[in-house]
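Enquirer: Dropping the sequence and predicted coords here.
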Amino acid sequence: MNIPWLEPDSPLPAPELAQKNGSALEGLVAAGGGLSVGRLCEAYQQGMFPWFSQGQPVLWWSPDPRMVLQTADFKLHRSFRKTLHSFIMDDQCEIRINHDFSAVIRHCAQASRKGKPGTWIVEEMILAYEALHAQGLAHTVETWQDNRLVGGLYCVSMGDTLFGESMFALQTDASKIALAALVAFARHHELAWIDCQQNTAHLASLGAREMPRMKFLKLVREARKDVSRAWLFQPEYWQTLLLDKATK
């Protein structure tokens, strides 16, 4: 099996050239090349992302199909709607954006270890995304209660693209509240979709669906890349969700 090896200055292959052999490597585009800010930008602008474990080289992926949450399709289930309403009405609860990026990504790394021998959010990955955050391209959405971080997520956004990476929760529904806040933020700023990378039952229950890689790449390529926006969360953004009808 011939997997392209990248030197630091060599370009990524096209995502359409990903492995298609039906093995565990299906969707793998290339290996190596480091995790510089420039390399990460190159990858995300082409719909690829890094995913590897400790002791492995950097691996670049473009799975087919791709799990995507259309923000208009987010499912606000009846029980969670009550939880969200209670959170919004509690003066001791709030959403913060980019308040403590390092804490969020390290909590996500710990969460990804549970029940597994390792984590894909290795130290090299943490440092790379902290550098991306310093450039204003990686963000956290954080759930705070009683002035304590209880859940959150981090994501990558360039222009009108929005790539979800990982979530964590220290108490029930804390990560789901952060995701709901990201959806509310995205709707307010007319961001139509959030990349979720791979299919999970949890994401599917919230409205994410698989789409063919070619359709996803078309979304990425057609999205505006030169748009900037203030990454701040305003309480009125919740209205973009609360006007939805609750589902079972």
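Expert: Perfect, thanks for sending it.

Enquirer: For the rest of this, base every contact and every neighbour count on C-alpha atoms.
Expert: OK.

Enquirer: Gln46 contacts Val220, doesn't it?
Expert: Yes. The criterion here is Cα atoms under 8 Å, and Gln46 meets it with Val220 at 7.0 Å.

Enquirer: Check the burial of Phe168 by counting its neighbours.
Expert: 25 (other Cα atoms under 10 Å).

Enquirer: residue contacts, Phe101?
Expert: The contact partners of Phe101, taken as Cα atoms under 8 Å, 6 or more residues apart in numbering, are 130, 133, 139-140, 154.

Enquirer: if we go to 6 Å?
Expert: Thr140 (Cα atoms under 6 Å, 6 or more residues apart in numbering).

Enquirer: Against Gly152, how distant is it?
Expert: 10 Å (Cα to Cα, to the nearest Å).

Enquirer: Next, the buried residues of stretch 136-146.
Expert: 136-145 (16 or more other Cα atoms under 10 Å).

Enquirer: May I see these organised as a markdown table, with distance to Leu206 added?
Expert: Shown next, in a markdown table, are those (distance: Cα to Cα, whole Å):
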| residue | distance to Leu206 |
| --- | --- |
| Gly136 | 28 |
| Leu137 | 25 |
| Ala138 | 23 |
| His139 | 21 |
| Thr140 | 20 |
| Val141 | 17 |
| Glu142 | 19 |
| Thr143 | 18 |
| Trp144 | 22 |
| Gln145 | 23 |
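
Enquirer: Ser53 - nearest residue in space that isn't next to it in sequence?
Expert: Trp120 (4.7 Å; Cα to Cα, 6 or more residues apart in numbering).

Enquirer: what about the one you found, how many neighbours?
Expert: The burial count for Trp120: 17, using other Cα under 10 Å.

Enquirer: swap in Cys155?
Expert: Neighbours of Cys155 (other Cα under 10 Å): 22.

Enquirer: my guess is Met67 contacts Thr200, does it?
Expert: No. The criterion here is Cα atoms under 6 Å, and Met67 misses it with Thr200 at 8.5 Å.

Enquirer: what about versus this one:
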Amino acid sequence: MIFQLTSDLIFPPVRLTHSSGILAIGGDLSTQRLKLAYRSGIFPWFEDGEPITWWSPDPRMVLFLDELKVSKSMKVVLNKKQFTVTYNTCFRTVIENCQTVKRVGQNGTWITDDMVDAYVKLHEEGIAKSIEVWDGEELVGGLYGIDLGHIFCGESMFSKVSNASKVAFISLVNQLKAGDYKLLDCQVYNDHLASLGAREISREHFLEILESETIPR
């Protein structure tokens, strides 16, 4: 079944998630609810005009940091040093670009105006973070997500020129490797993430990692 949330700050147990990956609908995008959701392995994903929908898919797409795949052609791009990468310099601009960029096979966006405002608030608390890719003074790519301290939950990325989003992704992974991070959460499968080394694991395995300081490989 799919649960209907109320104003109470609570989610049903993740083990009760519907086979579609949807756990619940309703509630709000308050900072406290979003923090509770991510700490519980849950994230919001819905389109404008729809009720807020909360997901905890099984399987879960993740990247174990030492499994990052960088193609030979991508190594050439990185070695050219065409792009400059910064962190947390223009979070709202990054998420707004993720909101408006055109994507193949998609007519609209799941990043609503309310979601932009909610994640900007999380950024102001140091929880939501962005990676920016510049070509000179032009912002050409980037990504944003939620930093849980040992897991980074990637939310969305954008690219205005070829390879810019890959530069952001690879730079993020290298930064996470330098810290005490366990993995990068990519949420659901797509071919692009798989080409970079991400793979699916069970929700149970993901929750074990989320709740533990040790990766059960």
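Expert: Nice, I can see it. Because the structure is predicted, anything quoted here is derived from the model rather than measured.

Enquirer: which among the buried residues of stretch 136-146 of structure 1 gets closest to Ser86 of structure 1?
Expert: The closest of the buried residues of stretch 136-146 of structure 1 to Ser86 of structure 1 turns out to be Gln145 (Cα to Cα; 11.8 Å).

Enquirer: To which residue of structure 2 is the closest one aligned?
Expert: Under the alignment (TM-score structural alignment), Gln145 of structure 1 maps onto Asp135 of structure 2.

Enquirer: Find the residue closest to its match in space, skipping its chain neighbours.
Expert: Asp135 of structure 2's closest residue in space is Phe83 (Cα to Cα, 6+ apart), at 5.1 Å.

Enquirer: same thing with Asn97 of structure 2?
Expert: Phe158 (6.6 Å).

Enquirer: what helix or strand does the most centrally placed residue in structure 1 sit in?
Expert: Closest residue to the average C-alpha location of structure 1: Gly164 at 1.0 Å, with Cα atoms, centre = their mean. Gly164 of structure 1 belongs to strand 161-169 when assigned by DSSP states H and E.

Enquirer: so where in structure 2 does that strand end up aligned?
Expert: The aligned range for strand 161-169 of structure 1 is 151-159, by TM-score structural alignment.

Enquirer: Pull the residues that contact that stretch.
Expert: 98, 140-146, 165, 181-186.

Enquirer: The same query, at a cut-off of 7 Å, please.
Expert: Outside stretch 151-159 of structure 2, the residues within contact range by Cα atoms under 7 Å, 6 or more residues apart in numbering are 97-98, 101, 140-147, 165, 181-186.

Enquirer: In helices, which of the residues you listed fall?
Expert: Members of the contacts of stretch 151-159 of structure 2 lying in helices (criterion: DSSP state H): 97-98, 165.

Enquirer: So which of Met67 and Thr200 of structure 1 has more stuff around it?
Expert: Using other Cα under 10 Å as the criterion, Met67 of structure 1 and Thr200 rank with Met67 on top: 23 against 12.

Enquirer: which one in structure 2 is aligned with the more buried one?
Expert: Match for Met67 of structure 1 (TM-score structural alignment): Met61.

Enquirer: still on that earlier bit, what is the distance between the strand holding Gly164 of structure 1 and the centre of its chain?
Expert: 2 Å (Cα atoms, centre = their mean, to the nearest Å).

Enquirer: what helix or strand is the nearest residue to the match of Met67 of structure 1 once chain neighbours are set aside on?
Expert: Using Cα to Cα, 6+ apart and skipping residues adjacent in sequence, the residue nearest Met61 of structure 2 is Glu200, 4.3 Å away. Using DSSP H and E, Glu200 of structure 2 falls within strand 199-201.

Enquirer: can you tell me the mean distance of that strand from structure 1 after alignment?
Expert: Taken over the aligned residues, the distance from strand 199-201 of structure 2 to structure 1 averages 0.3 Å (mean Cα distance after the TM-score superposition for structure 1).

Enquirer: give me the stretch of structure 1 that the helix or strand following that strand matches.
Expert: Later in the chain than strand 199-201 of structure 2, the nearest helix or strand by DSSP H and E is helix 203-211. With TM-score structural alignment applied, helix 203-211 of structure 2 matches the range 213-221 in structure 1.

Enquirer: Need the counterpart of Ala181 of structure 1 in structure 2.
Expert: Match for Ala181 of structure 1 (TM-score structural alignment): Ser171.

Enquirer: Now do the SS call for its match.
Expert: Assigned with DSSP: H, G, I helix; E, B strand; the rest coil, Ser171 of structure 2 falls in the helix class.

Enquirer: Give the equivalent position in structure 1 for Ile42 of structure 2.
Expert: By TM-score structural alignment, Ile42 of structure 2 lines up with Met48.

Enquirer: What about that match, how many residues nearby?
Expert: 23.

Enquirer: give the contact list for it.
Expert: Taking Cα under 7 Å, 6+ apart, we find Met48 of structure 1 in contact with 15, 60-62.

Enquirer: Dump those into CSV; add distance to Leu242 of structure 1, neighbour count and secondary structure as well.
Expert: Shown next, in CSV, are the contacts of Met48 of structure 1 (distance: Cα to Cα, whole Å; neighbours: other Cα atoms under 10 Å; DSSP: H, G, I helix; E, B strand; the rest coil):
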residue, distance to Leu242 of structure 1, neighbour count, secondary structure
Pro15, 38, 22, helix
Trp60, 38, 24, strand
Trp61, 35, 24, strand
Ser62, 34, 27, coil
